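>>> Okay, predicted coordinates and the sequence, questions at the end:
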Amino acid sequence: MKKLLILFLTFTMSFANAQDKGYWVCFNVNVDAEGQEAFVNALDGVFESEIGSQFPFTVTLNEIMFASRENKMTHQLCFLAPNAEVMDAWGSGPPPNAEGKLIQMLFEQYVEFEDSILGSPLIFDPSVALNMDYFTVWQLAVQDPGTVASAFVQFDKDTKKMGTGVFGLHEAIAGMRGGVTHYFVARAPKMSEFLTSREKIINSKAFMNYISKTRPVSDIVGNFSGKIVKRYNMPQ
């Protein structure tokens, strides 16, 4: 099994304007079933510690429930920074305490690394979206980002009252594969609410308008869905 020397953060005390453009890093990983409980407990030990509470990143652990063949992973570990300056805190080793050493050992023993992806939210409210458990992600290859972004804004506005979830649009910057340039994300408090809202939306005029505008300039190249199982340092 491949070893993952995960790029945790060397921690900084500098914080910038929270309204700056945000960035995120997601690790797509496969965690052996026998090591999953220990893996989660180790994450708790790091990010619920006094040191971890001062990390300038919001952190989520996502369990993958459904995935296309291109997305071979059981979990995602994602770090969200509120601005570019906070990304300078991204380091090359776990915290130098007992919890950090344990999580490094567990990564080497139980975790197989698939991808590390750097991206940026284009339309996204973390204080709302990251408090919803269920999500579905469509990986897009976009030829005209302006057209897709404009269509997304209109679609988001027109479907606001059709369900309890929210939509997000993200840009891929580095580490992606298969021609992926963007991510369209649908979130809901739970899967049943996502499915109920989906039936209303896919039969709506708003959805037809979005498809007619984006299909000529974008392709869906992958898809996966899951749920957030752990949250740390959530935005207020």
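Looks like it arrived, so ask away. Note that this is a predicted model, so its numbers are computed, not measured. Residues are numbered from 1 along each chain as shown.

>>> When you work out contacts or count neighbours from here on, use the C-alpha atoms and nothing else.
OK.

>>> Please enumerate the strands of this protein.
With strands called from DSSP state E, the chain shows them at 23-31, 58-67, 75-81, 111-123, 134-142, 166-174, 182-188, 218-232.

>>> Using CSV, please lay out those strands together with mean neighbour count.
Formatted as CSV, these follow (neighbours: other Cα atoms under 10 Å):
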stretch, mean neighbour count
strand 23-31, 22
strand 58-67, 19
strand 75-81, 22
strand 111-123, 19
strand 134-142, 22
strand 166-174, 20
strand 182-188, 22
strand 218-232, 18
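
>>> would a markdown table of the ones you listed with distance to residue 150 be doable?
Shown next, in a markdown table, are the strands of the chain (distance: least, Cα to Cα, whole Å):
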| stretch | distance to residue 150 |
| --- | --- |
| strand 23-31 | 21 |
| strand 58-67 | 28 |
| strand 75-81 | 24 |
| strand 111-123 | 11 |
| strand 134-142 | 13 |
| strand 166-174 | 11 |
| strand 182-188 | 13 |
| strand 218-232 | 13 |
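
>>> closest one to residue 104 among those strands?
Nearest of the strands of the chain to residue 104, taken as Cα to Cα: strand 111-123 at 9.9 Å.

>>> between the strands of the chain, which one is nearest to residue 152?
Of these, nearest to residue 152 by Cα to Cα is strand 166-174, at 7.7 Å.

>>> Check it against this one:
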Amino acid sequence: MKNTFLGMVTLLFAFQLNAQQVTWQCYNVVVDNPAALTSVWDDFMQTDIGKSMSANAIFQYDFASSEFAATHQVCWFSDNPVELQENFVKFANAKTMNTVGIYETWNEEVEQESAVLGQSLIADPSGFSLNFSVLYYLNVKDPATYAAAFTKMKAAAEDSNDGEGTLELHEILAGGEPGVTHAVIVRAPSMADWLENRNEFFSSKTFQDFVKTVRPVSEVLHVVSGSPIKFYNVD
């Protein structure tokens, strides 16, 4: 089996609710039949157990290197860590009872590769519904220096794209690939929008100053991209 990059489950659709810090947990999975998983998850989220869970989503990877086996992630997220802990028990009970066939589908169509726990550090809810995301997986040696530079760069980047994209900074707490400590998520309405804004902003003095500041204290290890399929319990 291909070696799976555990850090790539860094919740591409994670977000910040006002000033609250969002914690998230994700399963990185290989899905043989995505339609079957989405269908049974739709049904599962209509049950009492499903409705009682925190916000969650199914996500697909669009671009990744050959070393990454995972095709999708199933993630839960909340500003209340107690809710996330309860999800473990609820999901285990649902599989034991085979609620709406979730046990059969999970075992027949899904191969779990890894599980990762993380939290948002700098994020913005305005980008929650954007359809294309690029993740930069990082090793950060000086988080304070990186965060300060990122905050300045983020403001300039979002001003330059007329509100058509957002940037987020997340920390990997457990389950990440060795060396991966953080992830930067860049969201845009589409891949074309991201490419256009990226090429323009990367040549700017603001971005060059950011690179000069963070290069001594960080390293980009991997870059992947993807898009959300469906969100649940987000109202």
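Done, it's in. Keep in mind it's a predicted model, so treat the numbers as computed, not measured.

>>> TM-score of the superposed pair?
Superposed pair, TM-score by TM-score structural alignment, normalised by the length of structure 2: 0.84. Supporting alignment: 216 aligned residues with a Cα RMSD of 2.2 Å.

>>> hmm, back to that, out of the strands of structure 1, flag the one nearest residue 41 of structure 1.
strand 218-232 (10.4 Å).

>>> what inclination does that closest one have with respect to strand 134-142?
Orientation check (axes from the mean of the first three to the mean of the last three Cα atoms, to 10 degrees): strand 218-232 of structure 1 against strand 134-142 gives 140 degrees.

>>> Tell me the helices and strands packed up against strand 218-232 of structure 1.
strand 58-67, strand 134-142 (3 or more Cα pairs under 8 Å, 6 or more residues apart in numbering; DSSP states H and E).

>>> Not counting sequence-adjacent ones, nearest residue to the residue positioned nearest the centre of structure 1?
Taking Cα atoms, centre = their mean as the criterion, residue 78 is the residue nearest the geometric centre of structure 1, at 5.5 Å. Leaving aside its sequence neighbours, residue 78 of structure 1 sits nearest to residue 26 (Cα to Cα, 6 or more residues apart in numbering; 4.1 Å).

>>> before we move on, back to that, adding distance to residue 182 of structure 1, write the helices and strands packed on strand 218-232 of structure 1 out as a markdown table.
Formatted as a markdown table, those follow (distance: least, Cα to Cα, whole Å):
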| stretch | distance to residue 182 of structure 1 |
| --- | --- |
| strand 58-67 | 17 |
| strand 134-142 | 5 |
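
>>> Residue 85 of structure 1 is nearest to which of the ones you listed?
Distance to residue 85 of structure 1, taken as Cα to Cα, is lowest for strand 58-67 among those, at 14.6 Å.

>>> among the helices and strands packed on strand 218-232 of structure 1, which is nearest residue 111 of structure 1?
Smallest distance to residue 111 of structure 1 across these (Cα to Cα): 13.6 Å, for strand 58-67.

>>> That closest one: average distance to aligned residues in structure 2?
Superposing on structure 2 and averaging over aligned pairs (mean Cα distance after the TM-score superposition for structure 1), strand 58-67 of structure 1 comes out at 1.0 Å.

>>> What lines up with residue 132 of structure 2 in structure 1?
With TM-score structural alignment as the criterion, residue 132 of structure 2 lines up with residue 134 in structure 1.

>>> quick revisit: next, the contact list for the residue nearest to the centre of structure 1, please.
Neighbour list for residue 78 of structure 1: 24, 25, 26, 27, 59, 60, 61, 62 [criterion: Cα atoms under 8 Å, 6 or more residues apart in numbering].

>>> Give me the aligned partner of it over in structure 2.
For residue 78 of structure 1, the aligned position in structure 2 is residue 75, judged by TM-score structural alignment.

>>> Out of the helices and strands packed on strand 218-232 of structure 1, the one nearest residue 47 of structure 1 is which?
Of all those, strand 58-67 comes closest under Cα to Cα, at 8.4 Å.

>>> So which other helices or strands are in contact with the closest one?
strand 75-81, strand 218-232.

>>> so which of the ones you listed comes closest to residue 42 of structure 1?
Minimum separation from residue 42 of structure 1 across these (Cα to Cα) falls at strand 218-232, 11.9 Å.

>>> orientation of the closest one relative to strand 75-81 in degrees?
Interaxial angle of strand 218-232 of structure 1 relative to strand 75-81 (the same axes, to 10 degrees): 80 degrees.

>>> which residue numbers in structure 2 go with strand 218-232 of structure 1?
Alignment of strand 218-232 of structure 1 against structure 2: residues 218-232, by TM-score structural alignment.

>>> Run the chain-centre distance for that stretch.
Counting by Cα atoms, centre = their mean, to the nearest Å, stretch 218-232 of structure 2 is centred 6 Å from the centre of its parent chain.

>>> distance of the residue in structure 1 sticking out farthest from the centre from residue 119 of structure 1?
Largest separation from the mean C-alpha position in structure 1: residue 205, at 28.7 Å (Cα atoms, centre = their mean). As judged by Cα to Cα, to the nearest Å, residue 205 of structure 1 and residue 119 of structure 1 stand 31 Å apart.

>>> Kindly report the same for residue 112 of structure 1.
Counting by Cα to Cα - residue 112 of structure 1 and residue 119 of structure 1 are separated by 21 Å.

>>> List the residues that contact residue 140 of structure 1.
Counted by Cα under 8 Å, 6+ apart, residue 140 of structure 1 has contacts 179, 180, 181, 182, 183, 184, 218, 219, 220, 221, 222.

>>> Tell me the counterpart of the second one in structure 2.
What it means is residue 180 of structure 1. In structure 2, residue 180 of structure 1 lands on residue 180 (TM-score structural alignment).

>>> count of neighbours near that match?
23 (other Cα atoms under 10 Å).

>>> do the same with residue 92 of structure 2
Using other Cα under 10 Å, residue 92 of structure 2 has 12 neighbouring residues.

>>> Next: residue 165 of structure 2.
23.

>>> And the contacts of residue 140 of structure 1, which is closest to residue 190 of structure 1?
residue 184 (17.9 Å).
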